[in-house]
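S.K.: Sequence first, then the predicted structure, then my questions.
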Amino acid sequence: MGRSNVFLTEIEHELAICYNDMSCLENMHCSKLFQILAKHECNLFSELNEVIYSHIRHIIVDSIIATDFAQHGGMVKEFESMYGVNAELFDTADEMYMNTEEFPPRELMEYFKTPDVKKTLRTVLLHFADISNPMKPFPVAERWAELVLKEFALQGEEEKALGIPVGPLNDKKTVSLPLSQIGFIEFVVAPLALAMARVLPPVWFTNQMIIDNANIWMDKWIEDTLLKPSLEEQVQVRERIHRMVQKTEQRGFTATLAQMEN
């Protein structure tokens, strides 16, 4: 329906009542999925025994519920903790990956096979894909951003009509598309991308992509805004992007930094 969990809870929507204000949309998705699978012609799992089916159902429900954006901060902390506790293991694997030696090492594979780690990888990778639009080539990222803000604006109009608080990105009269995306990258996507890359070196490329896209959004903000940002405002935003670059510079991402400084 194009409305957030926060909105559904605020208006006491039937989904919020049904699921006690907890992951309303995600719980609904799970329920609808298994209602469909309950139909004979749709039941992909009909030939499985009860134990295997129960395991699969658990994985599906767990993964879908984890896409609730309210869990994002916890996921970032979980990956940061995973790296902190096993830094030597991950740094060794990272060195092997960078030097094109045999990767991944056996010790890393054994670690990833442990049940709790498998669950974490499964849920975080799905959530990572869910917020991946800033990691795509800019024309794709831009189109996704436009669609997302359009959906937010529609919710904002309804919030105004209902007299309830308007979400910070839901007022189309005040939201800047480029600035909203720089903020989304800086505060949401980049922390998770950096945490994941320390554990899964092959996803380091996403850090380069989001910084490149942040720079493009910066240029569009300056060029396309009717009231051109002041030099001070421009410097402040460039410094924010610069700090993101510094966090990834350790991996040799100097091209973007040099490009910014030029």
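M.R.: Yep, that arrived.

S.K.: only C-alpha atoms for contact and neighbour calcs from this point on.
M.R.: Will do.

S.K.: wait, what's in contact with N215?
M.R.: Counting by CA atoms under 8 Å, 6 or more residues apart in numbering, N215 touches I241, M260.

S.K.: buried ones in whatever helix or strand it lives in?
M.R.: Assessed by DSSP states H and E, N215 sits inside helix 205-224. Buried residues in helix 205-224, defined by neighbour count with 16 or more other CA atoms under 10 Å: 206-215, 217-218, 221-222.

S.K.: Make JSON lines from those residues and add distance to R198 to it.
M.R.: Conversion of the buried residues of helix 205-224 to JSON lines gives the following (distance: CA to CA, whole Å):
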{"residue": "T206", "distance to R198": "12"}
{"residue": "N207", "distance to R198": "11"}
{"residue": "Q208", "distance to R198": "14"}
{"residue": "M209", "distance to R198": "16"}
{"residue": "I210", "distance to R198": "16"}
{"residue": "I211", "distance to R198": "17"}
{"residue": "D212", "distance to R198": "20"}
{"residue": "N213", "distance to R198": "21"}
{"residue": "A214", "distance to R198": "21"}
{"residue": "N215", "distance to R198": "23"}
{"residue": "W217", "distance to R198": "26"}
{"residue": "M218", "distance to R198": "27"}
{"residue": "W221", "distance to R198": "31"}
{"residue": "I222", "distance to R198": "33"}
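
S.K.: Second structure for comparison follows:
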Amino acid sequence: WQFDTWKLREASRGHPLSTLGYYLIQRAGLVQRFKINPVTLARLLRHIEAGYPDNPYHNATHAADVLQTLHVIIHGARLHVHYLDQLGLLAAYFAAIIHDYGHPGVTNDFLIATSDPLAVRYNDRSPLENHHAAAAFSVLRRPELDVTAPLPQPDRTAFRKQVIDLVLATDMKQHFAVLAHFNTHAGKSHLLSNTYPQTSHPSNPNLGTLQIAIKAADLGHLGEELEVHKRWLSHLEEEFFRQGDRERELGLPMSPLFDRSKQGVGKSQVG
């Protein structure tokens, strides 16, 4: 669990996401299982990685950290045995890889308050998360980057649906709805997984479990070594302050914890 993605970034010479993504997908046997062209996979992962802006926090290193933590959760809880078939595992990995793709470094509330084109396009409903998923699937429309091309159409449809459902669940505004869905279906899901393990297309009794897993992974640095967590926290705080600077310039109300003149990590950590 206590994995230092910053060290991976250094070791991979700035390519932690593509390095880890390729390793995990290859190691799980997904390349062979779905007849994915290894060159296409490598090309896609580098393209996605390059599409993460150089934000202090929401960057490709964060995506790699979420991917690694999700991998630990899935295998530590044996979700890949009781909940996921290989298509579901591929979808879960891909969702983590692209979950903040093209992130502009500001919050949904900021996009909505400024009538940003993303907020207008998605009618103020999870504009960031909708953008991450839509932009990533637009990349897959390019033949030289489409790792799903060998999949039968039913598998492509199931893959797309699960990825979208997982990415949309990372919107913190959906936290209580996702949690309520999980609590409602957790017991039923347990019974179904014992009766019908590894169904052909993991769907929706088990979706809530995977959504909780990716949400936990998205905040996974909270469980890492203290110094690693503090580094992540300082990067997140800087990204917040940059948005606060823009809010001040635009005359918008300052978001809580985004005021550079009132910084204090302790306040942001109060539960």
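M.R.: It's in. Predicted, not measured: the structure shown is a model, and the values here were computed from it.

S.K.: from the middle of its chain, how far away would the following helix or strand past the helix holding N215 of the first structure be?
M.R.: Per DSSP H and E, the first helix or strand lying C-terminal to helix 205-224 of the first structure is helix 231-248. What separates the centre of helix 231-248 of the first structure from the centre of its chain is 21 Å, taken as CA atoms, centre = their mean, to the nearest Å.

S.K.: I'd like to know which elements helix 231-248 of the first structure is packed against.
M.R.: When contacts are defined as 3 or more CA pairs under 8 Å, 6 or more residues apart in numbering; DSSP states H and E, helix 231-248 of the first structure packs onto helix 205-224, helix 254-261.

S.K.: residues in contact with that helix?
M.R.: Residues external to helix 231-248 of the first structure that are found in contact with it (CA under 8 Å, 6+ apart): 186, 190, 194, 207, 211, 214-215, 218, 222, 253, 256-257, 260.

S.K.: so which two of those residues are the farthest from each other?
M.R.: Maximum pairwise distance among the contacts of helix 231-248 of the first structure (CA to CA): 27.2 Å, between L194 and I222.

S.K.: that older thread, got the angle between the helix holding N215 of the first structure and helix 231-248?
M.R.: 170 degrees (axes from the mean of the first three to the mean of the last three CA atoms, to 10 degrees).

S.K.: will you turn the contacts of helix 231-248 of the first structure into TSV that also has distance to E12 of the first structure?
M.R.: Output for these, formatted as TSV (distance: CA to CA, whole Å):
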residue	distance to E12 of the first structure
E186	32
A190	33
L194	37
N207	39
I211	39
A214	37
N215	40
M218	39
I222	41
F253	47
T256	47
L257	48
M260	47
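
S.K.: Distance of the aligned partner of L162 of the first structure in the second structure relative to I48 of the second structure?
M.R.: Structural alignment places L162 of the first structure opposite L250 in the second structure (criterion: TM-score structural alignment). For L250 of the second structure, the distance to I48 of the second structure under the criterion CA to CA, to the nearest Å works out to 32 Å.

S.K.: Give me the more crowded residue out of those two.
M.R.: Neighbours around L250 of the second structure and I48, counted as other CA atoms under 10 Å, are more numerous at I48. The numbers are 20 against 10.

S.K.: how close does that one get to Q198 of the second structure?
M.R.: 29 Å.

S.K.: same thing with S268 of the second structure?
M.R.: S268 of the second structure is 41 Å from Q198 of the second structure, where distance means CA to CA.

S.K.: The two: who's more crowded?
M.R.: Residue environment comparison for S268 of the second structure versus Q198 gives the larger neighbour count to Q198, 18 against 13, counting by other CA under 10 Å.

S.K.: Name the SS class of the more buried one, please.
M.R.: Following DSSP: H, G, I helix; E, B strand; the rest coil, we place Q198 of the second structure in the coil state.

S.K.: which residue lines up with S234 of the second structure in the first structure?
M.R.: Matched by TM-score structural alignment, S234 of the second structure corresponds to E146 in the first structure.

S.K.: The longest helix seen in the first structure: what's the following helix or strand?
M.R.: Looking only at the first structure and at elements set by DSSP state H, the helix with the highest residue count is helix 138-162. On the C-terminal side of helix 138-162 of the first structure, the nearest following helix or strand under DSSP H and E is helix 177-184.

S.K.: any idea of the angle that next one forms with helix 231-248?
M.R.: Relative orientation of helix 177-184 of the first structure versus helix 231-248 (the same axes, to 10 degrees): 40 degrees.

S.K.: what angle sits between helix 177-184 of the first structure and helix 138-162?
M.R.: The directions of helix 177-184 of the first structure and helix 138-162 differ by 100 degrees, with the same axes, to 10 degrees as the criterion.

S.K.: just curious, which of the buried residues of helix 205-224 of the first structure is nearest to K77 of the first structure?
M.R.: Minimum distance to K77 of the first structure across the buried residues of helix 205-224 of the first structure is 17.7 Å, recorded for N207 (CA to CA).

S.K.: out of everything not next to it in sequence, what's closest to the closest one?
M.R.: Excluding its sequence neighbours, the residue lying closest to N207 of the first structure (CA to CA, 6 or more residues apart in numbering) is A193, at 6.2 Å.

S.K.: What does that neighbour correspond to in the second structure?
M.R.: Correspondence of A193 of the first structure to the second structure, assessed by TM-score structural alignment: none assigned.

S.K.: And K39 of the first structure, what's its match in the second structure?
M.R.: Aligned by TM-score structural alignment, K39 of the first structure pairs with R142 of the second structure.
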